[in-house]
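Novice: give me a 3D structure for the following:
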Amino acid sequence: MRALLVVNPAATLTSARTRDVLTHALASDLKLEVASTEYRGHARDLGRTAAEDGETELVIALGGDGTVNEVVNGLLHGGPDPERLPRLAVVPGGSTNVFARALGLPNDAVEATGALLDALHTGTERTVGLGRADGVPGTDDAGAPPRWFTFCAGFGFDAGVVGRVERQRERGRRSTHPLYVRQVLRQFLREPHRRHGTITLERPGEKSTEGLVLSIVCNTAPWTYLGNKPVYAAPHASFDTGLDLLGLSRLTSAAVGRYGTQLLTSSPERGPRGKHALSLHDLTSFTLHSQVPLPFQMDGDHLGLRTSVGFAGVRRALRVIA
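Specialist: Below is the predicted model of the structure:
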């Protein structure tokens, strides 16, 4: 099988020695080409080339969720076509690795490589659904290009946290879970719309929901991890269904305490709930509008400010070795 290994050398937990060991192990079973990313968006470009060359059968992403997201967007540049496109495999090398862990892979690169080789030997694969975000016609963001996400997107508060973390990483800080917790607190203290949200949810054939402060869109569960602890914003989200949405219309101190506790104690059976919580399951399409520009993130990658984002849940979008 002809395969491309896309390596992010800057990934949090990916050392040169680990890369060499994994490359040697994979090359023993595959006709392997190795490419290291050199700039933001390079993994996307490599994925697109692999999708278009007609020879690559498998693309392996070694890195964190951002690397995986770029590879997926490259593979799906021309649209989903699971039977034609190369398969995707993931070896976790980031700080959180939500997508890889949601697929059931170990959170250790060496162990995950062993699981990948076992899956290749047995021919084990699955076709997963993905989320897509689009520009909204008739708005300032109409020209925004479509972009795919594997496990989550956020519009509002949580995206602001992601943006803060990215700025800290640009200053040389490592992406750690304590860093995220600190940025959550700072975002809360400086959030101007925590009592009166600016986000409106629109769904075909349904009444609009106004006043959301936070909107988390999930393509699978868990939503994220704190160390080894899974956190479930939308417990029933799945790669086999459409998208799930958690919206909160209040982020006062009392609400943060209540919903923060519910997130920390969430489980596959129960997520956040209450007067100011909106939970929706298996959505095919919907739009989020804001009265003011808000931060937007996908798979933990901050994409700037937007006033409108259209979402679609696309089933059976890509084949994955897992």
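
Novice: rest of the way, CA atoms for contacts and neighbours
Specialist: Will do.

Novice: residues contacting residue 72?
Specialist: The neighbourhood of residue 72, defined by Cα atoms under 8 Å, 6 or more residues apart in numbering, consists of 44, 47, 88, 148-149.

Novice: which of these fall within helices?
Specialist: When the contacts of residue 72 are checked against helices using DSSP state H, the ones located there are 44, 47.

Novice: surely residue 162 is in a strand?
Specialist: No - for residue 162, which was evaluated using DSSP: H, G, I helix; E, B strand; the rest coil, the result is helix, with no strand membership.

Novice: so what's the residue count around it?
Specialist: Number of residues near residue 162 (other Cα atoms under 10 Å) recorded here: 25.

Novice: I'd guessed it sits against residue 300; true?
Specialist: Yes - taking contacts as Cα atoms under 8 Å, residue 162 lies within contact range of residue 300: 6.3 Å.

Novice: for residue 18, helix, strand, or coil?
Specialist: At residue 18 the chain is in helix, as set by three-state DSSP.

Novice: what sits against residue 163?
Specialist: In this structure, residue 163 makes contact with 295, 301-302, 304, judged by Cα under 8 Å, 6+ apart.

Novice: hmm, 6 Å instead?
Specialist: Listed by Cα atoms under 6 Å, 6 or more residues apart in numbering, the contact partners of residue 163 are residue 302.

Novice: same question for residue 239.
Specialist: Taking Cα under 6 Å, 6+ apart as the criterion, residue 239 is in contact with 128-129, 220.

Novice: residue 89 too?
Specialist: Applying Cα under 6 Å, 6+ apart, one finds that residue 89 lies in contact with 60, 320-321.

Novice: as TSV, these with secondary structure, neighbour count and distance to residue 92 would be great.
Specialist: Listed next are the contacts of residue 89 as TSV, based on DSSP: H, G, I helix; E, B strand; the rest coil; neighbours: other Cα atoms under 10 Å; distance: Cα to Cα, whole Å:
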residue	secondary structure	neighbour count	distance to residue 92
60	strand	25	10
320	strand	20	14
321	strand	22	14
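
Novice: I'd like the structure of this one too, to check against the first:
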Amino acid sequence: MSKRPQIRFIINPTSGPKSRVDVAARIAILLDHEKYKHDIVYTTHAGHAPELAREAAEAGCEVVVAVGGDGTVNEVARGLLNTNTALGILPKGSGNGLARHLKIPLALDKAIQLLNKGQVASIDSGCINGHPFFTTAGIGFDAYISSVFAGNKKRGLQTYVELVMKEVMSYKHLPLKASINGTTFDTDCFVMAFANAAQYGNNAYIAPMADIKDGKLDVCLVRRLDLIKALNLSYCMLTKTLAHSDSAEYFTTEHVKVYMEEPIMYHADGDYLGKATAFDVQLLPLSLKVVVP
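Specialist: As a prediction, the model looks like this:
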């Protein structure tokens, strides 16, 4: 009898909305134990998940499953980059950007059952100033909202939209110099988003045409906004029509460099990373294996 491959589940006990569902119990019931053996580990601090994922990959684990939100998925995926171990996702966050893009079921039981089918595909990832991302990274207003959202007790799309509407008119636009595809230009920047996947999460589409396997980043530049343009921008994001509006300009590229005169906030997969005056953003082609439908 052949040896069963190992699956490790990495659970962030603080991620996402509060739930009475016992994730470990559902895994015990629904995982195909004739096909896989498994273990479950829990994160205890920020930055713990990459260590646990890397350890599992080095031990020959076939799949490592992130159980949590976008931050947990990012951390687990970082530990699996450029390995033969595939990322699995049991979405338990408020945004679930990568899961939604890959059409992984948001319902826990269906997501566990998907793991039993074991279909693995390779996807691209991105890197902003050395920090990997898998859906989007960005500088400007989206990073500012990420910093505010992180400290908010309420989660979900409604809270996110309320924050955007509250903060949009007081946000200070900053000038930047960008180098894309051999062309350098100066512009005002409300948001510059670097999209590997189509959406931030919560079905808010910043780059509806983004292909996570095409070897390209979709760069979305939103210049100076007034209130009417801000409302239109929000509507277009939620209706997947932003690429066809006059609210944003798009570029496709493998590498972007951005320079600022003063520090600006930036994020990766919705996690606020701080401020910087220079950014180097690169696409890492087919660098992560993922369990998909």
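
Novice: care to give me the TM-score?
Specialist: Once superposed, chain against chain, the TM-score is 0.90 (TM-score structural alignment, normalised by the length of the second structure); 285 aligned residues with a Cα RMSD of 1.9 Å.

Novice: before we move on, back to that, kindly indicate which of the contacts of residue 239 of the first structure lies nearest residue 198 of the first structure.
Specialist: Of all the contacts of residue 239 of the first structure, the one sitting nearest residue 198 of the first structure is residue 220; the distance, using Cα to Cα, is 25.9 Å.

Novice: what's the neighbour count on residue 185 of the second structure?
Specialist: Using other Cα under 10 Å, residue 185 of the second structure has 10 neighbouring residues.

Novice: my error: substitute residue 160 of the second structure in the last question.
Specialist: Neighbouring residues of residue 160 of the second structure were enumerated by other Cα under 10 Å; the total is 19.

Novice: just give the nearest non-adjacent residue to the counterpart of it in the first structure, would you?
Specialist: Using TM-score structural alignment, the partner of residue 160 of the second structure in the first structure is residue 180. If the residues on either side of it in the chain are set aside, residue 180 of the first structure comes closest to residue 165, at 6.4 Å by Cα to Cα, 6 or more residues apart in numbering.

Novice: which position in the second structure pairs with the one you found?
Specialist: Residue 165 of the first structure maps onto residue 149 in the second structure, by TM-score structural alignment.

Novice: which SS state does that match fall under?
Specialist: For residue 149 of the second structure, the reduced secondary structure class is helix; criterion used: three-state DSSP.

Novice: if we can go back for a sec, can you lay out the contacts of residue 72 of the first structure as JSON lines showing neighbour count and distance to residue 29 of the first structure?
Specialist: Putting the contacts of residue 72 of the first structure into JSON lines (neighbours: other Cα atoms under 10 Å; distance: Cα to Cα, whole Å) gives the following:
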{"residue": "44", "neighbour count": "23", "distance to residue 29 of the first structure": "25"}
{"residue": "47", "neighbour count": "28", "distance to residue 29 of the first structure": "21"}
{"residue": "88", "neighbour count": "24", "distance to residue 29 of the first structure": "16"}
{"residue": "148", "neighbour count": "26", "distance to residue 29 of the first structure": "30"}
{"residue": "149", "neighbour count": "28", "distance to residue 29 of the first structure": "29"}
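
Novice: work out for me the element the aligned residue in the second structure for residue 40 of the first structure sits within.
Specialist: Here residue 40 of the first structure is matched to residue 46 in the second structure, going by TM-score structural alignment. For residue 46 of the second structure, there is no helix or strand it lies in under DSSP states H and E.

Novice: so who does residue 46 of the second structure touch?
Specialist: If you count contacts by Cα under 6 Å, 6+ apart, residue 46 of the second structure has none.

Novice: try the one 3 residues further on
Specialist: With contact set as Cα under 6 Å, 6+ apart, residue 49 of the second structure has these partners: 75-76.

Novice: ok, so what distance separates it from residue 258 of the second structure?
Specialist: 30 Å (Cα to Cα, to the nearest Å).

Novice: same deal with residue 11 of the second structure?
Specialist: Going from residue 11 of the second structure to residue 258 of the second structure by Cα to Cα gives 36 Å.

Novice: with residue 210 of the second structure instead?
Specialist: With distances defined as Cα to Cα, the gap from residue 210 of the second structure to residue 258 of the second structure amounts to 21 Å.

Novice: now swap in residue 112 of the second structure and tell me
Specialist: Relative to residue 258 of the second structure, residue 112 of the second structure is positioned 41 Å away (Cα to Cα).

Novice: what about these two, which has more around it?
Specialist: residue 112 (24 against 19).

Novice: Three-state assignment for the more buried one, please.
Specialist: Assigned with three-state DSSP, residue 112 of the second structure falls in the helix class.

Novice: then the one 3 residues further on?
Specialist: Residue 115 of the second structure falls in the helix class when you classify it by three-state DSSP.

Novice: neighbours around it, how many?
Specialist: A total of 23 residues lie near residue 115 of the second structure under the criterion other Cα under 10 Å.

Novice: relative to residue 103 of the second structure, how far out is it?
Specialist: Between residue 115 of the second structure and residue 103 of the second structure the distance, using Cα to Cα, works out to 13 Å.

Novice: and what of residue 226 of the second structure?
Specialist: In this view, residue 226 of the second structure and residue 103 of the second structure are 34 Å apart by Cα to Cα.

Novice: mind listing what's buried along stretch 50-67 of the second structure?
Specialist: Residues of stretch 50-67 of the second structure classed as buried under the neighbour-count rule (16 or more other Cα atoms under 10 Å) are 50-54, 56-57, 61-67.

Novice: now swap in stretch 10-27 of the second structure and tell me
Specialist: By neighbour count, with 16+ other Cα under 10 Å as the criterion, the buried positions of stretch 10-27 of the second structure are 10-12, 15-16, 23, 27.

Novice: and which of those is nearest to residue 91 of the second structure?
Specialist: Using Cα to Cα, residue 16 is the member of those that lies nearest residue 91 of the second structure, at 8.8 Å.
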